[in-house]
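K.L.:
sequence first, predicted model second:
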Amino acid sequence: MIPVPGFEDQRVAILGLGRSGLSAARALREGGAIPVCWDDNPAARDKAEAEGFAVADLSKPHALDGMATLVVSPGIPHLFPAPNPVVAHAWAAGVPVDNDIGLFFRALANSGWEEFDMLPRVVAVTGSNGKSTTSALLHHILKSSGRESQLAGNIGRGVLDIDPPGDGGVVVLELSSYQTDLARALTPDVAVFTNLSPDHLDRHGGYGGYFAAKRRLFAEGGPDRAVIGVDEDPGCFLANQLSEGPTDDRVIRISSGQKPHGPGWQVVARKGFLTEWRKGRQLAAIDLRPVRGLPGAHNHQNACAAYAAARALTVAPRQIETAFHSFQGLPHRSERVAESGGVSYVNDSKATNVDSAAKALLAFRNIRWICGGLQKEGGLEGLRDGLANVTKAYVIGRDAAGFALQLPDTETEVCTDMATAVSRAMAEARPGDTVLLAPAAASFDQYDNFEQRGIDFATRVRAALGQS
């Protein structure tokens, strides 16, 4: 646990008692604060009370009187589409609003650090797609090279639940826009921006607000090094803003598909090869094609991001290459769940938007594509390039027929449910085909989350193959 100092004998309000809220309450109490907790869910309140925390309805008048700060869980809106009433009350009462990420950065350094030969470092990874894989891959690289590393934030443990890092230890954080938008302190040593595509737009008041939430990690965080994906305009803009000139190696530009150019520090992946460039010279190269845990151009971009962050932490290229080959990938992200009769079965349930699904479609050939669900804004136009690899689409979801109508040039079958889609795709698959779940839609019309959807797919495939 990372104790949170600075609130000794002061009352601190905690709104939302999920993983981040409860860990914040524990860390604040460990630091000497008096947490006062609230959640609309009675079961969550009961759990907090069982741990000895005071519980009080923070929405009532004057409930925030005397509070030193209000700590808000990431799922609770604090501005768009409308602020939670408790947050609005905090504004009116002059109570600062923060989240567990802000508390973490305030609390991380401790008095024992002066005894260390090498100070601990924090790497924070954000972006629309690939941040989980990038974070997990970087953590794997560090562990494989003998470095102390902890994975936390949106993946792994809650940020305040981790152990205080030791001499030269690294904390790798995956941070969502919900987390970076509100945190009052953001001071990573290395910050990574993978890419940007439309997502969570209602929560941020539009695309510009979404980018602004991501940008805070760099503009307000002031990292020593920034790793920036420059395959889209937002990344190019951000890299330009952070750089003082062409040779400024505080910015490492990464790309999947572009040729390296200029004297700056660059890590690029083209035609299956990752190369590192600095001052116009190639320093290292890695063949990514045999790396089974990182299939496709989108994962090659993730490899570039993790490679660049690891190099910023002085990990040698050959150590990184060795770690690439032992990386198994993450569940529900281009996860190979089975192979049989020359057919591969891949679970990419995390492809909840069009951009991530399009990248999955470009990673494979002869695809039997299971898609559909709760569709997000913008339609399916962004899938156009990847559809050339689709042999047939098997559409699930409550509005499966409407989804299928948006694929006029692709053979489709309206299946509605996963059981039917898996059965039909497996019956029609031929050697060389890939049965791919990459929904291009959220899961909430039929599942609690994308993980549950991916598990359903994998379970049905394995059962049909007699592997359950």
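P.N.:
That came through fine.
K.L.:
can we go C-alpha only for contacts and neighbour counts from here?
P.N.:
Noted.
K.L.:
element containing Val71, please.
P.N.:
Using DSSP states H and E, Val71 falls within strand 67-72.
K.L.:
over to Ala152?
P.N.:
Counting by DSSP H and E, Ala152 is found in strand 149-153.
K.L.:
got a list of contacts for that strand?
P.N.:
Outside strand 149-153, the residues that touch it by C-alpha atoms under 8 Å, 6 or more residues apart in numbering are 101, 135-136, 139, 142-143, 157-159, 162, 169-175.
K.L.:
again with stretch 440-448
P.N.:
Residues contacting stretch 440-448 (C-alpha under 8 Å, 6+ apart): 351-358, 371-376, 397-398, 449-450, 453.
K.L.:
mind giving me the packing neighbours of the helix or strand containing Phe211?
P.N.:
According to DSSP H and E, Phe211 maps onto helix 207-219. In terms of contacts (3 or more C-alpha pairs under 8 Å, 6 or more residues apart in numbering; DSSP states H and E), helix 207-219 is packed against helix 177-182, strand 190-193, helix 201-204, helix 233-242.
K.L.:
most tightly surrounded among those?
P.N.:
strand 190-193 (a mean of 28; mean count of other C-alpha atoms under 10 Å).
K.L.:
centre of the chain to it, how far?
P.N.:
12 Å (C-alpha atoms, centre = their mean, to the nearest Å).
K.L.:
out of the contacts of stretch 440-448, which sit inside helices?
P.N.:
With helices taken from DSSP state H, the overlap with the contacts of stretch 440-448 comprises 354-358, 450, 453.
K.L.:
for ChimeraX, write a command that selects the buried ones of those.
P.N.:
Buried residues among the ones in helices among the contacts of stretch 440-448 (16 or more other C-alpha atoms under 10 Å), as a ChimeraX selection:
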select :354,355,356,357,358,450,453
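K.L.:
here comes the other one, which I'd like you to weigh against the first:
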Amino acid sequence: MIPVQGLAGTRVAVLGLGRSGLVAARALAAGGAVPLCWDDNPAAREKAEGEGFACVDLKRAGFEGIARLIVSPGIPHLYPDPNPVVAAALEAGVPVDNDIGLFFQSFATRDWDGFDISPRVVAVTGSNGKSTTSALIHHILEQVGRPCQLAGNIGRGVLDLDPAIDGEVVVLELSSYQTDLARSLTPDVAVFTNLSPDHLDRHHGLGGYFAAKRRLFAEGGPDRAVIGVDEAEGRFLAGQLTEGPTDDRVIRISVAQKLTGPGWQVFARKGFLSEYRKGKQVGSIDLRGVAGLPGAHNHQNACAAYAACRTLGLAPKVIEAAFHSFGGLPHRSQTIAEKDGVRFVNDSKATNVDSAAKALAAFSNIRWICGGLEKEGGLGGLAGATGGVRKAYVIGREAAGFAMQLDVEAEVCGDMATAVARAVAEAEAGDVVLLAPAAASFDQYDSFERRGDDFAAQVAKQLG
């Protein structure tokens, strides 16, 4: 655990007692603060009280004598409307923060004075690929024997990490919900994978969404910034951070173009990753045989992870070897079965149109299982992305309406069991049965993980 520094002897309110909130309360107490907790869920309050924390209805108690309010990521603080507790704190002039802010203000300690190599933080954000990129960086570090931990929006809560040891690297995946509110954001290396429309209601549009991501770079001034430049926002961000074409503190990455110039670039084209510095190629990796990173979208993840690891001093050949032992993440282009020449791939994490389009681009002869809770913006972004689809099998409560928007043959199946059964019945050798929903899961499942697990279970049932 990372004890919170700077709040000893103060009362700190904690709103939301899920994974991050309860850990924040523990870390605050470990640092000498007095947490006052609240969650509208009685079961969550009961669990906190079982650990000895006081639970107080913050809507009624007010904020007199409160030093700070710590808010869990799922609770809105501005758009579409601030939570009443957050609004009350702001009205009272009480600073609002989250566990990410507490982590960055508390991670460094006096113990570091005795280290030979100071610990470092690599923080990854973006619309798509941040989980795979974070896990891949962590995997590479593990393979070379570098002490490391993985946390944030993946794995453990940030304050649940162990205190750093000499030379350790902490890899954090950070969502826009987390970067938007954190009062302290000071990573050593910050990574921006890409940007596509998502969470627009929470951020009041694409501009607010990008602004939340941008805070990771603008607030803390990382030593190195790895920036995906295949969208206008990434190019703008790279331009804001750089002092000029030769400034190698900014590493531009791409899977859409060859990057040239005197700076530092990493790009992938036709399955080959290339690193250029000062106009000369200094590294190259053939990604075509890396089973855990299929498709252009995963090649972008590989470029981002490669660049981040190069800033940490790792050699290209070492990184390449680690790529080949990376198994991928569950629910992200994950091959779960193969039988009679048919491959079954679980990409339940493709919860928006852009990520689904990237999943579709990675395969051909696709039996596509899609549908769910449609996100703002519709399905127009799939135009031109379905050339490899033989047929779509649509699930979700609004499956008929979803199917009508597709430009391929589509069968309304409604539920996962029916969709998998129909896809298996019609699949031929060389086909890929791909779950890439292009929609949220919450109309039928409580998470994309549950949706992916159901897909895997139905595939296992059909294959016997």
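P.N.:
In hand now; what should we look at? This structure is a prediction, so every number in the text was calculated from the model and none was measured.
K.L.:
thinking again about what came up before, next structured bit after the strand holding Val71 of structure 1?
P.N.:
Taking DSSP H and E, what comes next after strand 67-72 of structure 1 is helix 85-93.
K.L.:
what's the following helix or strand past that following helix packed up against?
P.N.:
Where DSSP H and E defines the elements, the next helix or strand beyond helix 85-93 of structure 1 is strand 97-98. When contacts are defined as 3+ C-alpha pairs under 8 Å, 6+ apart, strand 97-98 of structure 1 sits against strand 67-72, helix 85-93.
K.L.:
now render the ones you listed as a markdown table, adding mean neighbour count and distance to Gly245 of structure 1.
P.N.:
Shown next, in a markdown table, are those (neighbours: other C-alpha atoms under 10 Å; distance: least, C-alpha to C-alpha, whole Å):
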| stretch | mean neighbour count | distance to Gly245 of structure 1 |
| --- | --- | --- |
| strand 67-72 | 23 | 39 |
| helix 85-93 | 17 | 40 |
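K.L.:
and the strands in the stretch 301-450 of structure 2, which stretches?
P.N.:
334-339, 342-346, 366-370, 389-395, 410-414, 432-435 (DSSP state E, counting those that start in this stretch).
K.L.:
buried sites along stretch 308-327 of structure 1?
P.N.:
So for stretch 308-327 of structure 1, counting by 16+ other C-alpha under 10 Å, buried means 308-310, 312-313, 315, 317, 320-321, 323-324, 327.
K.L.:
I misspoke; the intended subject was stretch 445-464 of structure 1.
P.N.:
446, 450-451, 453-458, 460-461.
K.L.:
name the nearest of those residues relative to Ala393 of structure 1.
P.N.:
Phe457 (15.0 Å; C-alpha to C-alpha).
K.L.:
need the contact list for that closest one.
P.N.:
Contacts of Phe457 of structure 1 by C-alpha under 8 Å, 6+ apart are 347, 418, 422, 437.
K.L.:
same question for Ile137 of structure 2.
P.N.:
171, 305-306, 308-309.
K.L.:
format the residues you listed as CSV; extra columns: distance to Trp112 of structure 2.
P.N.:
Formatted as CSV, those follow (distance: C-alpha to C-alpha, whole Å):
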residue, distance to Trp112 of structure 2
Val171, 18
Ala305, 26
Tyr306, 27
Ala308, 23
Cys309, 22
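K.L.:
which pair in these spans the largest distance?
P.N.:
Val171 and Tyr306 (13.7 Å).
K.L.:
measure stretch 382-399 of structure 2 end to end?
P.N.:
16 Å (C-alpha to C-alpha, to the nearest Å).
K.L.:
neighbouring contacts of it?
P.N.:
Under C-alpha under 8 Å, 6+ apart, the answer for stretch 382-399 of structure 2 is 353-354, 356-357, 360-361, 363-373, 400, 402-403, 407-416, 419, 422-423, 443-444.
K.L.:
can you turn the buried part of those residues into a ChimeraX selection?
P.N.:
A single ChimeraX command is used to select the members of the contacts of stretch 382-399 of structure 2 judged buried by 16+ other C-alpha under 10 Å:
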select :353,354,356,357,360,361,363,365,366,367,368,369,370,371,372,373,400,402,403,410,411,412,413,414,415,416,419,422,423,444
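K.L.:
how far away is the nearest residue to Ile66 of structure 2 once chain neighbours are set aside from Leu185 of structure 2?
P.N.:
In space, and not counting its chain neighbours, Ile66 of structure 2 is closest to Arg11: 5.2 Å by C-alpha to C-alpha, 6 or more residues apart in numbering. To Leu185 of structure 2, Arg11 of structure 2 is 23 Å away according to C-alpha to C-alpha.
K.L.:
comparing those two, which shows the higher neighbour count?
P.N.:
Each of Arg11 of structure 2 and Leu185 has its neighbours counted (other C-alpha atoms under 10 Å); Leu185 has more, 24 against 21.
K.L.:
buried ones among the contacts of strand 149-153 of structure 1?
P.N.:
101, 135-136, 139, 142, 157-159, 162, 169-175.
K.L.:
how about the nearest residue to Leu150 of structure 2 once chain neighbours are set aside, what does it touch?
P.N.:
Nearest residue to Leu150 of structure 2, sequence neighbours excluded (C-alpha to C-alpha, 6+ apart): Val171, at 4.9 Å. Residues counted as contacts of Val171 of structure 2 (C-alpha under 8 Å, 6+ apart) are 121-124, 134, 137-138, 148-151.
K.L.:
pick out the most distant pair among these.
P.N.:
Val124 and Cys148 (14.9 Å).
K.L.:
who has more neighbours, the two?
P.N.:
Val124 (31 against 21).
K.L.:
all set, thanks.
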